[in-house]
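*Asks:* what's the 3D shape of this:
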Amino acid sequence: MNRTYLTLVAALTLALPSFGQQHSEQNHSKYVWPKDAPVKEKLDQWQDKKFGLLMHWGTYSQWGIVESWSLCPEDEGWCERRGPYSANYYDYKRAYENIRTEFNPVKFNPERWAEAAKKGGMKYMVFTTKHHDGFCMFDTKLTDYKITDPKTAFAKNPRSNITKEVLDAFRKQDFMVGTYFSKPDWHIDSYWKPYWPAKDRNVNYDPKKYPDEWKKFADFTNGQIQELMTDYGKVDILWLDGGWVRPFNTIDSTISWQRSIPYNQDIDMARIAREARQKQPGLLVVDRTVTGEYENYVTPEHQIPDHYMPIPWETCMTMGDSWSYIPKENFKSSRKLVQILVDIVAKNGNLLLNVAPSPEGDWHDEAYSRLAEIGKWLDVNGESIYGTKPLAPYRQDKWAFTKKGDVTYVSYLPAEGENQLPANVTVPIAPGKTLTLLGTKPSLKWKKAGNGATVAIPEAVRKQLTNQPVWVFKLS
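*Replies:* Here you go, the predicted model:
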C-alpha cells in the first residue's frame, strides 16, 4: 500500500490497527465528479457493489515481510530491514531482488479464491499487478523483473502470468475487476537512477534537471499500464498507488507528507487515462490522494469517516494486521468485519478488504472461514447492503440506516457481549406500515414512540437470531 493513511477533513473514528505509517490528510471538498457518461455509469455500478476484495501478493510474500517498504531508505518503522542481509543496504537489495528465484506458488488456484470471495458476498476485486518494488505479477514486455521471466522460479508454470489468471477467474464469477498498479518503481533505472543512492521513496534525481530520464520513466509507466489495459480482458478499475508521484500543482501545502515531496513528478495522467479509456471505455481511474479528475473515488486507508460523505469513497483495510502475507496473522472477527461493512455502507462508502496470499499461493484457513461467516450473514441481510442508498441520520448510536426504493433498513449494531436482541427495542424511525426482522417471517408488533417505534421482539425470534453481528429491521 501507499503506507500513507488518508485522514479525512473531519475527524475519523472507529479505532482500527495503525501500523505507525506516515499519516496524511486529504481535502475531499475538491472532489471532481466525472463528466464522461460511461465513467459515471461505471461509478454508479461500483457504488452498488459495496464489498470488494484486495490482494497484496508478490515476491515479498516469500519472506513473510512488509510489501516493498524494506527497500525504502527512510528511518521509519515500516521500512525496517530484518534478516541476514539487513546490516548492509546494498546486500539487502540484491538479496530482495533475488527472492524471485525462490518464489514458486505451486498451490496457486485463483478459482478457489474467486469462489470463496463470491460466497463471502464480495462483488469486485483489485489485484496488485506491481507494488513499489517494481516486481511485475504480469507478463510485461518492458522489464525482465517479472513473474514470467526465466529467472523466476514460477516462470515454467503454465499459469505463470498470474494477473491474467486472477482476472479471468474473478470475471467468470461476475466480479468487477481492478488492477492495483504502483506509480513509483524502485527497481527501474529511470526512477532510482543507479548513479545516485536512493534517499527516500521519491525519485532520486531532479526530473527538471534530467528531463530525458523522467520522460523515459513516464513512458515506461504508461506503457505498462496500457499493457494491462490491452492484454488482460475487460478491466473496470485502474487503482493507482504511490501518491507522491504527482505534479507539483496538486500538492496541498497544508498536508505534512505532501510538503516533503521534493520534485515535480508529473507522469501525465491525462495521457494515461485517455489511452486507457480508449481500450477500456468507462474505466474508473483511482489516482489515490491526487485530488482531481483522475481520482474517481477516494480511498481512506484503514480509516472510516465519522459521518456520511456525499462523494464516492472506499475504505481499504486488512482482514488481519498486514497487507502482505505473514505466517501468523491476527484476523479480525467476522462480527467486527460485518459491523465495519454496515457502518461504511450507511455513510455512502464501499469496503475493500485485503487478504494476502501465501508464498505457496493459498490463503490462511482463517481467511476462508471469515469470508464464509460474513457471506452467511449477507445471504440473509444483503438486501440492506447491495444497491442501497444512505438514509439520514446515516449512523446514530448503535443504528445504521439505508434505503432501497420505498423500503428502509434500520440496522442494530450490538455492543461487544450483546448476543441477543432485547425483548423491547425502540427503533429510531417509525414504520410506514409493516416492520420485520430480516431472517424471520412474521411482522413485528410496534407502537409509535416519538419519531420512532417501540418494537416487541418475540422470544422465539430472539433465540433464532442469537449471536448475529448485526440485526436488520425492514420497514415498508
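*Asks:* only C-alpha atoms for contact and neighbour calcs from this point on.
*Replies:* Fine.
*Asks:* Please tell me I have it right and residue 453 contacts residue 426.
*Replies:* Yes. Using Cα atoms under 8 Å, residue 453 is in contact with residue 426, at 5.5 Å.
*Asks:* What residues does residue 59 make contact with?
*Replies:* 99, 100, 103, 135, 359 (Cα atoms under 8 Å, 6 or more residues apart in numbering).
*Asks:* Would you mind measuring from it to residue 285?
*Replies:* Per Cα to Cα, to the nearest Å, residue 59 is found 26 Å from residue 285.
*Asks:* try residue 475
*Replies:* As judged by Cα to Cα, residue 475 and residue 285 stand 37 Å apart.
*Asks:* more neighbours, these two?
*Replies:* With neighbours defined as other Cα atoms under 10 Å, residue 475 and residue 285 compare such that residue 285 has more, 23 against 20.
*Asks:* Assumed that one was part of a helix.
*Replies:* No. Using DSSP: H, G, I helix; E, B strand; the rest coil, the secondary structure at residue 285 is strand, not a helix.
*Asks:* Mind jotting down where the helices sit in the stretch 1-150 of the chain?
*Replies:* Remark: helices assigned in the stretch 1-150 of the chain by DSSP state H, counting those that start in this stretch are 37-49, 60-63, 89-97, 110-119.
*Asks:* What residues of the first one count as buried?
*Replies:* The neighbour-count check on helix 37-49 (16 or more other Cα atoms under 10 Å) flags 39, 40, 42, 43, 46, 47, 48, 49 as buried.
*Asks:* Check whether the last one really touches residue 387, as I assumed.
*Replies:* Yes. Between residue 49 and residue 387 a contact is recorded at 6.8 Å, counting by Cα under 8 Å.
*Asks:* this one as well, want them side by side:
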Amino acid sequence: MLSKKTKALFFSSLLLSSAFFSQAHNVSEGYQKPTDPLVVQNLENWQDLKFGLFMHWGTYSQWGIVESWSLCPEDESWTQRKPEHGKSYYEYVKNYENLQTTFNPVQFNPEKWAEAAKKAGMKYVVFTTKHHDGFAMFDTQQSDYKITSSKTPFSKNPKADVTKEIFNTFRNSGFKIGAYFSKPDWHSNDYWWSYFPPKDRNVNYDPKKYPERWNSFKNFTFNQLNEITSNYGKIDILWLDGGWVRPFNTIDPNVEWQRTINVEQDIDMDKIGTMVRKNQPGIIVVDRTVPGKWENYVTPEQAVPEKPLSIPWESCITMGDSFSYVPNDNYKSSQKIIETLIKIIARGGNYLMNIAPGPNGDYDPIVYERLKEISAWMDKNQSAVFATRSISPYHDGSFYYTKSKDGKTINIFHLDEKVNYLAPSTLNFIIPENFKPKSLKVLGLSHKIDWKQNGNSIEINLRKERNQLKYSTVIQITQ
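*Replies:* Model prediction:
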C-alpha cells in the first residue's frame, strides 16, 4: 500500500476534502469509463456487493512488521528497520528474505475465513498474491522466492499454494475473486539491480539506459500475471498496486510521492490488460492511481471521500491499525466498522476491509468476534446495504441515504457515533424531493412505526424497542 502506516489511525477517520482527495488519488481527471460490455456489467455487479475482504499476508507476518516497506531505503518512519533483525541494511535484507525458510502457517484454514466473512456480509475478496517484497504467495514458475518453493517449510503442506486454496474456497462460498499484485518487485534483479544500491521505492537504474534489463522485468511481470489469470479459476478483479511503475507522462506533480519518480517505468499495461482480458473476459482491472483505461475504479486508502463520486470507487481500510499482521493490533469496534460502511455506501462506494492473517495462518480471535457482531447487524439490515445506490441528499446531519436500484425504496441510516449507540425516541429527517412514501418500517423492529410527514420532512416515534437497535437505526421507506 502507499499510505504511511504510522498515520493509519488518523486516516481511518479522516474525511478528505474533495480537492485533496482528487489530487491524492487522481480521480478528478483522466477516468475513462470502460466500453467493453462485459467489463461494464462486471463493474455494475461489483457495485452491488458493497462490502469486501482484503488480506495482506506474507513472510513478514513472522516479524509482525509492516508489509515489505522496511526493505525500502526511504527516510520514512514507517519504513524503519528493527536493529534486532539486522545491523546493516544488507544484513537486514538477507534476514528478511530468509524468512522464507521459516514460514509455516500450519493453522491456515480458508474455509474458516470464508464462513466468518460471508456471515458478516462480505461478498468479494482481494488477496495479496505478491506484495512489493516480491515473495509470491502462489506457485509461480518465474521465481523460487515463493511459498511453494522447497526452501519454504509450508511447501510440504497440501494447501501450500495458498492463493489457489483461498480463491477456490471463497469462490465456492459465492464470493467474487480479486487478485492483488504488486507491479514493482524489490526482490527482482531486473527491478532492483544488484549492480546499484536501491535509493527509494523506484527502479534503481534508468530503464532507457538499460532497455534489455527493463524488458526482462516487463516479461517477468507479464508472465506472472498470465499465470495468475490462467491457472487460478475465474478471477473478477485484478488489483494492481505500486502506482510508481507507470508511464512517466502520467505523473501528477501535485502528488508528493509521484514527484519521487525520476525515470520512465512504463510496464506496457496495454499488453498486460489485453492478455488478462483474454484469459478472464470482463475482468475489472484496477491499475491504481494511474488514470486511464486500466483504472476501472479508484481506491482511496484509509480514507472516505467527503462527497459522493460520479465514478466507481472503493475505500480500502484496515480493521486494525496496519495492513499487515501486528501482534496485539488495535482493532476497530464493530460500531466504527458499521459507521464506516454506511458512510461509504451513502457516497456510492464499496468498503474493502483489510484483515491480516498471522504467521500461524489464522486471524486474531478478536477478528472473529468483530465479524460475528457485524453479522448480527447484517442479518437485520442487509436489504438497505446491498444492491443499493447513492441518492441525494446523501448525508444530512446524522442521517445517511441509499436507494434501491429501481428508485422505489429509500433507506435512511441514523448514526450517533458514540461508544454505544442508543436510538432516540423521536427522529426527524428529510426525504428526497418528489418521493411519495406509502410505507415505512424500521429494520429489526417488528411493530408498526408511528410516523407523520410534513412536506419532505418525516418524523417517527420509536417505542421501548429502540433499545434493540444496535450501531444504527435503519429506516426503509417505499413509495
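*Asks:* Fetch the TM-score of the aligned pair.
*Replies:* The pair, once superposed, lands on a TM-score of 0.94 when counted by TM-score structural alignment, normalised by the length of structure 1; 462 aligned residues with a Cα RMSD of 1.7 Å.
*Asks:* tell me what the lengthiest helix in structure 2 is packed against?
*Replies:* Using DSSP state H, we find that the single longest helix of structure 2 is helix 211-231. Using 3 or more Cα pairs under 8 Å, 6 or more residues apart in numbering; DSSP states H and E as the contact test, the elements touching helix 211-231 of structure 2 are helix 269-279.
*Asks:* Can you name the residues in contact with the helix it packs on?
*Replies:* Against helix 269-279 of structure 2 from outside (Cα under 8 Å, 6+ apart): 222, 225, 226, 229, 230, 283, 285, 294.
*Asks:* Let me see the contact set for the third one.
*Replies:* This means residue 226 of structure 2. Residue 226 of structure 2 makes contact with 275, 276, 279, according to Cα under 8 Å, 6+ apart.
*Asks:* how about the helices in the stretch 151-300 of structure 1?
*Replies:* Going by DSSP H, counting those that start in this stretch, the stretch 151-300 of structure 1 shows helices at 162-172, 211-231, 256-259, 269-279.
*Asks:* mean shift between the longest one and structure 2?
*Replies:* So that's helix 211-231 of structure 1. Superposing on structure 2 and averaging over aligned pairs (mean Cα distance after the TM-score superposition for structure 1), helix 211-231 of structure 1 comes out at 0.4 Å.
*Asks:* And for the last one?
*Replies:* Taken over the aligned residues, the distance from helix 269-279 of structure 1 to structure 2 averages 0.5 Å (mean Cα distance after the TM-score superposition for structure 1).
*Asks:* circling back to that earlier point, so the longest helix of structure 2 versus helix 269-279, what angle?
*Replies:* Put simply, helix 211-231 of structure 2 runs at 20 degrees to helix 269-279, going by axes from the mean of the first three to the mean of the last three Cα atoms, to 10 degrees.
*Asks:* Count the neighbours of the closest residue to residue 425 of structure 1 other than its chain neighbours for me.
*Replies:* Excluding the flanking residues, the one nearest residue 425 of structure 1 by Cα to Cα, 6 or more residues apart in numbering is residue 455, at 5.1 Å. Look at residue 455 of structure 1: counted by other Cα under 10 Å, it has 21 neighbours.
*Asks:* Mind telling me what residue 455 of structure 1 corresponds to in structure 2?
*Replies:* Matched by TM-score structural alignment, residue 455 of structure 1 corresponds to residue 460 in structure 2.
*Asks:* Am I right that that match falls within a strand?
*Replies:* Yes. Using three-state DSSP, the assignment for residue 460 of structure 2 is a strand.
*Asks:* And the helices of the stretch 1-150 of structure 1: which comes nearest residue 29 of structure 1?
*Replies:* Judged by Cα to Cα, the one of the helices of the stretch 1-150 of structure 1 that comes nearest to residue 29 of structure 1 is helix 37-49, at 18.5 Å.
*Asks:* with structure 2 superposed, average distance for that closest one?
*Replies:* So helix 37-49 of structure 1 averages 0.4 Å relative to structure 2 (mean Cα distance after the TM-score superposition for structure 1).
*Asks:* Might you report the residue contacts of residue 387 of structure 1?
*Replies:* Contacts here follow Cα under 8 Å, 6+ apart; on that basis residue 387 of structure 1 touches 47, 48, 49, 50, 404.
*Asks:* Surely the match of residue 455 of structure 1 touches residue 451?
*Replies:* Yes. Under the criterion of Cα under 8 Å, residue 460 of structure 2 makes contact with residue 451 at 4.2 Å.
*Asks:* I'd say the residue nearest to residue 425 of structure 1 and residue 428 touch.
*Replies:* No. Using Cα under 8 Å, residue 455 of structure 1 is not in contact with residue 428, being 10.6 Å away.
*Asks:* hang on, isn't residue 456 of structure 1 packed against residue 446?
*Replies:* Yes. Contact criterion Cα under 8 Å: residue 456 of structure 1 and residue 446 qualify, at 6.3 Å.
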